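[1] quick one, fold the following:
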Amino acid sequence: MDEKHLRRLLDETGLLLAYPDDDVLEEYEGVRTPALADSARELRAIEPRDLRLHYTEIFDLRRKTCLYLTYFTDGDTRRRGAALAAFTATYRESGFDMRGGELPDFLPVVCEYAAHVDLGAGLRILTFYRASLLAMESALAGTPFAEDPERTTPYAPILSELCAALPEPTGRDRKLVAELVSSGPPTESVGV
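    So this is what the prediction gives:
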């Protein structure tokens, strides 16, 4: 995939995985990457209230489909702070101004950074967290859409397109994915 198409894929992935408020929903009309355009049409066809409830249910209330990349590798542990600081340092070095109050490892933020600021650094981040993305893709593939349990969530193909755009997973990635799929993100009970 050439750079222009890759940047568009990353930009549109970030858009489609952002919380579907009214402004975001309006932008779905501009999605042009073929597979993502299909997802955008499907998302637009859902009543906004139902879509927002579904988004919250799968991305905010489930550990295995969380959109925060370091959550998969570090969970709610003390290690996660250092990982988040590394994201912030990378962004700062590139002059990327994070808006919106999200954590720096929020997947739509990482996609925006890669698409608009530093493609190489963004792809390195996504490749480093490829196991997190693959675990999330696996979890989404089996997630039904709340309003119609016969359908899979419309977010599943979006993650699949992103994962397909990254280099092939390594043996280490595959092992980590298997662990994440079976047990989920790590936990820490220190101080509890």
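
[2] every contact and neighbour count from this point should use C-alpha atoms.
    Fine.

[3] by residue count, which strand of this structure is the longest?
    The longest strand of the chain (DSSP state E) is strand 148-152.

[4] show residues contacting that one.
    By CA atoms under 8 Å, 6 or more residues apart in numbering, the surrounding residues in contact with strand 148-152 are Leu140, Ala141, Gly142, Thr143, Pro144, Phe145.

[5] which of those fall in strands?
    Pro144, Phe145.

[6] among the contacts of strand 148-152, the buried ones, what's the ChimeraX command?
    A single ChimeraX command selects the buried members of the contacts of strand 148-152 (16 or more other CA atoms under 10 Å):
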select :140,141,143,144,145
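
[7] the longest helix seen in the chain packs against which elements?
    Ranked by residue count under DSSP state H, the longest helix found in the chain is helix 79-94. Applying 3 or more CA pairs under 8 Å, 6 or more residues apart in numbering; DSSP states H and E, we find helix 79-94 packed against helix 69-74.

[8] please give the structure of this sequence too, so both can be compared:
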Amino acid sequence: MSRSLGRAATTTNAPVVFQAAALLLAYPDRDWPRRPHTVRDTVAALPGPEIQLLLSFCDRAEREDPLAVAARYVATFDRSRRRCLYLTYYTDGDTRRRGAALARIKSVYRTHGWLPPDDELPDFLPLMLEFAARTPEAGTALLTEHRAAIEVLRYALEAHRSPYAALLQAVGRCLPGRAPASREEALRLTRTGPPTEAVGLDVLGPFPAQPRPHDDGARR
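    Below is the predicted model of the structure:
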């Protein structure tokens, strides 16, 4: 699973892949059992290896208990700073620069008439994927700008033997340009860690989970 995807080929499936991945990478709350079924019904008739990756994830998700899926989600994404879903963390860490990066992403959303929810950071990957599904040109450009972070996360998920890796692989196949040539190339940033100018972050410990809507019972 750790092989490079090589040069990604954008496909006409990209918007639907981005939307499907957004749904499946969001926290599995009470509506979770419907999400894999919705994705399967939407993409099953489409061609392409990226579709097969989505379906392989749905196959597994549909067989698992929703509580087990939720527990695995937290263990995968909230307990390790190497597998967080906030893309600017990989490039800026918890530094002052990250604030500017977040503001820029939010500005892109607003320029295209899309208001992100107030209870989530704009670099949250499912949010960026949803934007790309709704606004393909600007959204794909934004994802491509953060391609390195997406690939670092993909390789980290593959190393963790996580089924979520299939979703990152599907997304990567829909982005233009070349993927990292090797796992080592993509993991270089992970090994060196975030910038050292940390503000309130224990870089030796797990990445602190950002407040999520499911923490207080509210959903966006």
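
[9] circling back: just give me the closest of the contacts of strand 148-152 of structure 1 to Val190 of structure 1.
    Leu140 (30.5 Å; CA to CA).

[10] map the closest one onto structure 2.
    Matched by TM-score structural alignment, Leu140 of structure 1 corresponds to Leu157 in structure 2.

[11] what's the helix or strand for Glu137 of structure 2?
    Element membership for Glu137 of structure 2, per DSSP states H and E: helix 136-145.

[12] returning to what we had before: what's the angle between the longest helix of structure 1 and helix 119-128?
    Angle, helix 79-94 of structure 1 to helix 119-128, by axes from the mean of the first three to the mean of the last three CA atoms, to 10 degrees: 170 degrees.

[13] surely Tyr28 of structure 1 meets Leu16?
    Yes: if you go by CA atoms under 8 Å, Tyr28 of structure 1 and Leu16 touch, sitting 7.3 Å apart.

[14] quick check: neighbours shared by these two?
    With CA under 8 Å, 6+ apart as the test, Tyr28 of structure 1 and Leu16 both reach Ala40.

[15] and these two? Which one has more around it.
    Leu16 (24 against 20; other CA atoms under 10 Å).

[16] ok, the more buried one to Arg79 of structure 1 distance?
    Remark: distance between Leu16 of structure 1 and Arg79 of structure 1 (CA to CA, to the nearest Å) = 29 Å.

[17] what does Ala18 of structure 1 give?
    To Arg79 of structure 1, Ala18 of structure 1 is 26 Å away according to CA to CA.

[18] tell me the residue in structure 2 aligned with Gly14 of structure 1.
    So, by TM-score structural alignment, Gly14 of structure 1 is matched to Ala22.

[19] help me confirm that its match comes into contact with Phe131.
    No: using CA under 8 Å, Ala22 of structure 2 is not in contact with Phe131, being 9.2 Å away.

[20] so which of those two has more stuff around it?
    Between Ala22 of structure 2 and Phe131, counted using other CA under 10 Å, Phe131 has the larger neighbour count: 27 against 23.

[21] OK, contacts around the aligned partner of that one in structure 1?
    Alignment note: Phe131 of structure 2 maps to Tyr113 in structure 1; criterion TM-score structural alignment. For Tyr113 of structure 1, the contacting residues are Tyr91, Phe96, Leu119, Gly122, by CA under 8 Å, 6+ apart.

[22] neighbour-wise, give me the winner out of the residues you listed.
    In terms of neighbours by other CA under 10 Å, the contacts of Tyr113 of structure 1 top out with Gly122 at 22 neighbours.

[23] so which helix or strand takes in the nearest residue to it once chain neighbours are set aside?
    In space, and not counting its chain neighbours, Gly122 of structure 1 is closest to Ala114: 4.1 Å by CA to CA, 6 or more residues apart in numbering. In this assignment (DSSP H and E), Ala114 of structure 1 forms part of helix 107-116.

[24] pull out the buried positions in that helix.
    By neighbour count on 16+ other CA under 10 Å, the buried set for helix 107-116 of structure 1 is Leu107, Pro108, Val109, Val110, Cys111, Glu112, Tyr113, Ala114, Ala115.

[25] no more questions from me, cheers.
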